[in-house]
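Enquirer: Sequence and predicted structure below; questions after.
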Amino acid sequence: MSGLPDVLARLAATIEARKGADASASYTAQLLADPTRAAKKLGEEAVETVIAIALADSDAIAAESADLIYHWLVALAASGVSLDAVAAKLEAREGTSGLAEKASRAT
């Protein structure tokens, strides 16, 4: 994973810095000001990532994954959910079988 954690940390910090910025000058600020729009963009990027994976297009998978991660981070920030909160959920699931974890959820 080499530099991914560092890149994610810088990107998350940039997104945080855009909170309250002039929406006419920043796409990120526009999304942060409208969590519903941020969510829609996240969904759009998820679909584009799935299509790239289905087509086995490595370059498109990487590009769409980058878009997906950016929009995911923006949607989290727009919703007031921290990366620490996400990390806590992941840490709580460590060592648990995916099947067991899914079965433990109320449906």
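Expert: Yep, it's here. Just so you know, these numbers come straight off a predicted model, no measurement behind them. Numbering: from 1, shown residues only.
Enquirer: Could you use CA atoms for every contact and neighbour count after this?
Expert: Will do.
Enquirer: Could you pull up the residues touching the residue minimising distance to the centre of the chain?
Expert: Geometric centre of the chain, nearest residue: Trp72, 2.0 Å, by CA atoms, centre = their mean. Residues near Trp72 by CA atoms under 8 Å, 6 or more residues apart in numbering: Leu42.
Enquirer: element containing it, please.
Expert: According to DSSP states H and E, Trp72 maps onto helix 58-79.
Enquirer: and after that helix, which helix or strand comes next?
Expert: Immediately after helix 58-79, counting by DSSP H and E, sits helix 83-93.
Enquirer: right, and the helix or strand after that following helix?
Expert: Next helix or strand after helix 83-93 toward the C-terminus (DSSP H and E): helix 98-104.
Enquirer: which residues make contact with that following helix from outside it?
Expert: Residues contacting helix 98-104 (CA under 8 Å, 6+ apart): Arg93.
Enquirer: Put this next to the previous one:
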Amino acid sequence: LEERKSAQAEESYVAGLYAKGLNKILEKVGEEANETILAAKDHQGSEETKNQVIHETADLWFHTLVMLSYMDLKPEQVLEELEKRFNISGIAEQASRQT
């Protein structure tokens, strides 16, 4: 994704998103989140609906990675935060955010 920042918008979907700015990227994240929710809601246990949930989740994760990259954040930073959360109980983690 970092390499795409300097690519021509006409040559790369990601470069096109970067060129349109953060609001467009956030719009895509929201759109993909909604599509993921709808796919999950419609999931009936069939291979088709499982694949739809996987497809939409991949789109959501991809556009979230684009957002992070646009803001010069690394996926590793998010993974570090998740690791911190898994090292303490959920109740303790929530309490730490309230203070």
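Expert: Great, that's in hand. As the structure is a prediction and not an experimental result, all values here were calculated from the model.
Enquirer: before we move on, back to that, and the helix holding Trp72 of structure 1, how far out from the chain's middle?
Expert: With CA atoms, centre = their mean, to the nearest Å as the basis, helix 58-79 of structure 1 stands 5 Å off its chain's centre.
Enquirer: how much does it stray from structure 2?
Expert: Once fitted to structure 2, helix 58-79 of structure 1 is off its aligned match by 0.8 Å on average (mean CA distance after the TM-score superposition for structure 1).
Enquirer: so where is that helix in structure 2?
Expert: Mapped onto structure 2 using TM-score structural alignment, helix 58-79 of structure 1 covers residues 50-71.
Enquirer: coming back round to it: may I see the buried residues of the helix holding Trp72 of structure 1?
Expert: 60-61, 64-65, 67-79 (16 or more other CA atoms under 10 Å).
Enquirer: just the angle between that helix and helix 83-93, please?
Expert: Angle of helix 58-79 of structure 1 versus helix 83-93, following axes from the mean of the first three to the mean of the last three CA atoms, to 10 degrees, is 110 degrees.
Enquirer: Grab the nearest non-local neighbour of the aligned residue in structure 1 for Arg4 of structure 2.
Expert: If you follow Arg4 of structure 2 across to structure 1 using TM-score structural alignment, you land on Arg18. Among residues not flanking Arg18 of structure 1 along the chain, Ala29 sits closest, at 5.4 Å (CA to CA, 6 or more residues apart in numbering).
Enquirer: Could I get the contacting residues of the one you found?
Expert: Ala29 of structure 1 makes contact with 18-23, according to CA under 8 Å, 6+ apart.
Enquirer: Distance to Thr36 of structure 1, secondary structure and neighbour count added to the residues you listed, as a markdown table?
Expert: Below are the contacts of Ala29 of structure 1 laid out as a markdown table (distance: CA to CA, whole Å; DSSP: H, G, I helix; E, B strand; the rest coil; neighbours: other CA atoms under 10 Å):
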| residue | distance to Thr36 of structure 1 | secondary structure | neighbour count |
| --- | --- | --- | --- |
| Arg18 | 17 | helix | 20 |
| Lys19 | 16 | coil | 19 |
| Gly20 | 17 | coil | 11 |
| Ala21 | 18 | coil | 16 |
| Asp22 | 18 | coil | 12 |
| Ala23 | 15 | coil | 15 |
